[in-house]
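Peer 1: sequence-free structure coming up:
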């Protein structure tokens, strides 16, 4: 079996997503996905990865992964890392189809039949387009109204939102009200008035539902160490479940200092890539929970290693969502398998909105739990009509006869 063609797909409507479909000479194909920097990911796949992979055995996944570990981007989630991730996911999808086994089974089987969920409180179009500020979370996407406009809800009606989420069975909710006070990529000052304003949604939630729902605090790496500590101290009376990405994760010493300054767990981070970054975080005791994104940090191959590494350090994992639908599919396979996974991120606005527009199958969510797909490989495909959309940008690299 050989890799005969590598095709990428981008959609103008969902300009942050890049899909890669890898075809073999035996008629089996696999699907991968990554999010952000879609155009540069597409270019790297065709200009750098395709010349290496075309003609190779797709089942030699580890060998193929290392062959794509280029001179640059080895420890980051930049274009090279995201492209490698999407390719690796597609190769594991092929392996699942060849063996007629779902991905979680290839990894070692289930450690649980269902995974509890928390909801990231974004709206239907959150991060749909590229943000003009350069920070992904600054594109709120609140123009098109839908049933689950959860960003607007947590900013204005956090108490009602908490009640609604509990009624649907969600175990937690993630919110980021302090982003409204950021003055740039990293902010070095917050006023007392802003601190009090940022705490208001937490106060509303606790008054409405008490401690019946967990509150995850998303901080988007947008604060320096001093201000992050200020925010954490202000929020501790509301008993949040974790502080996610309080500062940039690249400085593990500073992240460790933050983690040891609060009794609330620190979660980090989809912003760094490769097992080496997570080794450094674990060794520095800089986070109790690792929130990695497998479609950014190296695909299934690296995800399995990250899970093993964190388990050895007595650190839990909770894979990152709030991106594309295939990433959510992959996350559920990993969370079903990983012994140290305990809760899965979901974005119900995406799940009940546009996810089904792109994929043939998505995992079932019921009573606050997600059940992974059971088909071979990932268990889903791009809908045939997606390839025929007017806004589709398709590029192909093929194995030549000479090759």
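Peer 2: Cool, got the structure. These numbers were taken from a predicted model, which means no experiment stands behind them.
Peer 1: contacts and neighbour counts: CA atoms only from here.
Peer 2: Fine.
Peer 1: neighbours around the nearest residue to residue 187 once chain neighbours are set aside, how many?
Peer 2: Once flanking residues are discounted, residue 187 sits nearest to residue 223: 4.9 Å by CA to CA, 6 or more residues apart in numbering. When counting by other CA atoms under 10 Å, one arrives at 26 neighbours for residue 223.
Peer 1: just the element for residue 281, please.
Peer 2: helix 274-283 (DSSP states H and E).
Peer 1: what's that helix packed up against?
Peer 2: helix 252-259, helix 299-312 (3 or more CA pairs under 8 Å, 6 or more residues apart in numbering; DSSP states H and E).
Peer 1: for residue 275, which of these is the nearest?
Peer 2: Among those, the nearest to residue 275 by CA to CA is helix 299-312 (5.6 Å).
Peer 1: tell me which residues are up against that closest one.
Peer 2: For helix 299-312, contacts defined as CA atoms under 8 Å, 6 or more residues apart in numbering pick out 61-62, 65, 84-89, 92, 107, 274-275, 278-279, 282, 290, 294, 297, 316-317, 338-340.
Peer 1: rewinding a little: CSV for the helices and strands packed on helix 274-283, including mean neighbour count?
Peer 2: Formatted as CSV, the helices and strands packed on helix 274-283 follow (neighbours: other CA atoms under 10 Å):
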stretch, mean neighbour count
helix 252-259, 19
helix 299-312, 20
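Peer 1: out of these, flag the one nearest residue 118.
Peer 2: helix 299-312 (19.8 Å).
Peer 1: if we can go back for a sec, I'd like the helices and strands packed on helix 274-283 written out as CSV, with distance to residue 182 added.
Peer 2: Below are the helices and strands packed on helix 274-283 laid out as CSV (distance: least, CA to CA, whole Å):
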stretch, distance to residue 182
helix 252-259, 19
helix 299-312, 31
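Peer 1: next up, a second structure to put side by side with the first:
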């Protein structure tokens, strides 16, 4: 069996762009006619640049090769250009192409991928969602605690047993920073009011995006501990596990991290420094399904769990589901709502979500197929904005201290 062709599809997501501004799908085809799909989660460059990078990696390391040989593919890409070290963009490309190889492997074997990487452990996968509170105009309002509470209750009624929110203020290109008293109070109030509303029916997942210095994160954690969140996510910028370990050692809240990390090597650094109890690899960035499985195995040896990150399209989600299904130290999977809306429209058949759980597909490969009519209708992506962007201004303590947020009437 040999891979003969690769197509890249840049899909522009419709407003409000839940899951990012665009998704990068890749489609591989073998000489015997089997097609496999994957998704690249790489946000450093515009998708037009990524499209060229995908083409280069495919032509150089995958075209004409057997898709079963994922170890060879990973190592040659990992060492590309005399690097032999984690490269975020390269590993994003590798991840998408590698999961497409697994889709082909599963289809050729007539088995879901999870049956080929250890077999089914979890028959259903506990899931969580971000809170997307809407105001009267139908706009998302993340600063209104009343709306956040309403949204939390709605998601509890839908069946979710874990809810994530990030009220700690902007994440900037100049983070980490100390939080204003206003942002500290706002964060604690969100936890307090949502905990009062949902009681013990739901875990609270306190999301941040590397906004803080270790000292600032410890200050905030002390305020959040009375509400017993399941995790404190990425409290300091990625890249220095020792700094995150300072936070982990100073709070009773489990630290979670990993959406911006790639390969087993970066995750091993987190584990050996006891910097986190929960690893959040994104299967479209970490290096693919097999690399994600290796990260999960490392975590298992440290008695840590995985909670795969997902802020992209449903093909990356399908890969995460395959990994989670075959992983004994799986904790919870990020969902984007209940996989309705555009996440459903871009697939021929939506991801199966029931009463708070994702139900793994028993179809061969990744278990999903693209709806090419929708893909073509939403291509190309013509905006200059990247998938995600950080505030270009430094954190302004005075501005954050004067920011008004609704906290009364509860």
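Peer 2: Great, that's in hand. Nothing here was measured: the structure is a model prediction, and the numbers come from that model.
Peer 1: just list the residues touching the closest residue to residue 242 of structure 1 other than its chain neighbours, thanks.
Peer 2: With sequence-adjacent residues excluded and distances taken as CA to CA, 6+ apart, residue 242 of structure 1 is closest to residue 265, at 4.7 Å. The contact partners of residue 265 of structure 1, by CA under 8 Å, 6+ apart, come to 241-243, 259, 287-289.
Peer 1: could you rerun that using 7 Å?
Peer 2: Listed by CA atoms under 7 Å, 6 or more residues apart in numbering, the contact set of residue 265 of structure 1 reads 241-243, 288.
Peer 1: could you do residue 306 of structure 2 as well?
Peer 2: 278-280, 296, 329-331.
Peer 1: now do 8 Å
Peer 2: Contacts of residue 306 of structure 2 (CA under 8 Å, 6+ apart): 278-281, 296, 299, 329-332.
Peer 1: that one maps to what in structure 1?
Peer 2: By TM-score structural alignment, residue 306 of structure 2 lines up with residue 317 in structure 1.
Peer 1: same thing with residue 254 of structure 2?
Peer 2: With TM-score structural alignment as the criterion, residue 254 of structure 2 matches residue 265.
Peer 1: now residue 34 of structure 2
Peer 2: In structure 1, the residue matched to residue 34 of structure 2 (TM-score structural alignment) is residue 28.
Peer 1: repeat for residue 101 of structure 2
Peer 2: Under TM-score structural alignment, residue 101 of structure 2 pairs with residue 91 in structure 1.
Peer 1: can you name the element that comes right after the helix holding residue 281 of structure 1?
Peer 2: Downstream of helix 274-283 of structure 1, the next assigned helix or strand under DSSP H and E is strand 289-290.
Peer 1: and for that following strand, what's in contact with it?
Peer 2: 265-269, 278, 310, 315-319.
Peer 1: ok, 6 Å please
Peer 2: 267-268, 315-317 (CA atoms under 6 Å, 6 or more residues apart in numbering).
Peer 1: do the same with stretch 379-389 of structure 1
Peer 2: Contacts for stretch 379-389 of structure 1 (CA under 6 Å, 6+ apart): 358-361, 373.
Peer 1: what's the answer for stretch 337-345 of structure 1, then?
Peer 2: 104, 109-111, 116-118, 316-318, 321, 335.
Peer 1: in contact with residue 40 of structure 2, which residues?
Peer 2: Residue 40 of structure 2 touches 24, 92-93, 96, 284, counting by CA under 6 Å, 6+ apart.
Peer 1: from those, which is closest to residue 183 of structure 2?
Peer 2: residue 284 (32.1 Å).
Peer 1: give me the number of residues near the aligned residue in structure 1 for that closest one?
Peer 2: Residue 284 of structure 2 maps onto residue 295 in structure 1, with residues paired by TM-score structural alignment. Residue 295 of structure 1 sits with 34 neighbouring residues when counted by other CA under 10 Å.
Peer 1: now do residue 378 of structure 1
Peer 2: 31.
Peer 1: in structure 2, what residue corresponds to it?
Peer 2: Per TM-score structural alignment, residue 378 of structure 1 is aligned with residue 366.
Peer 1: same question for residue 101 of structure 1.
Peer 2: Using TM-score structural alignment, residue 101 of structure 1 pairs with residue 111 in structure 2.
Peer 1: now swap in residue 242 of structure 1 and tell me
Peer 2: By TM-score structural alignment, residue 242 of structure 1 lines up with residue 231.
Peer 1: quick one: its match from residue 55 of structure 2, how far?
Peer 2: To residue 55 of structure 2, residue 231 of structure 2 is 39 Å away according to CA to CA, to the nearest Å.
Peer 1: neighbour count: those two, which is higher?
Peer 2: residue 231 (21 against 16).
Peer 1: so what's that one up against?
Peer 2: 205, 253-255.
Peer 1: now, which of those sits nearest residue 60 of structure 2?
Peer 2: The closest of the contacts of residue 231 of structure 2, once distances to residue 60 of structure 2 are taken by CA to CA, is residue 255, at 39.0 Å.
Peer 1: against residue 37 of structure 2, how distant is that closest one?
Peer 2: 33 Å.
Peer 1: residue 76 of structure 2 too?
Peer 2: 21 Å.
Peer 1: swap in residue 359 of structure 2?
Peer 2: According to CA to CA, residue 359 of structure 2 stands 20 Å off from residue 37 of structure 2.
Peer 1: of the two, which one has the most company?
Peer 2: residue 37 (28 against 17).
Peer 1: my read: that one touches residue 98, true?
Peer 2: No: using CA atoms under 6 Å, residue 37 of structure 2 is not in contact with residue 98; the gap is 9.4 Å.
Peer 1: overlap in contacts, those two.
Peer 2: With CA under 6 Å, 6+ apart, residue 37 of structure 2 and residue 98 have no common neighbours.
Peer 1: dump the residue contacts of the aligned residue in structure 2 for residue 114 of structure 1.
Peer 2: Superposed on structure 2 with TM-score structural alignment, residue 114 of structure 1 falls opposite residue 124. By CA under 6 Å, 6+ apart, residue 124 of structure 2 lies in contact with 357-359.
Peer 1: can you tell me how far the match of residue 101 of structure 1 is from residue 140 of structure 2?
Peer 2: 41 Å.
Peer 1: the more surrounded of these two?
Peer 2: residue 111 (18 against 15).
Peer 1: tell me where the stretch 1-150 of structure 1 has helices.
Peer 2: Along the stretch 1-150 of structure 1, counting by DSSP state H, counting those that start in this stretch, helices occupy 38-44, 50-53, 61-67, 79-99, 103-107, 150-156.
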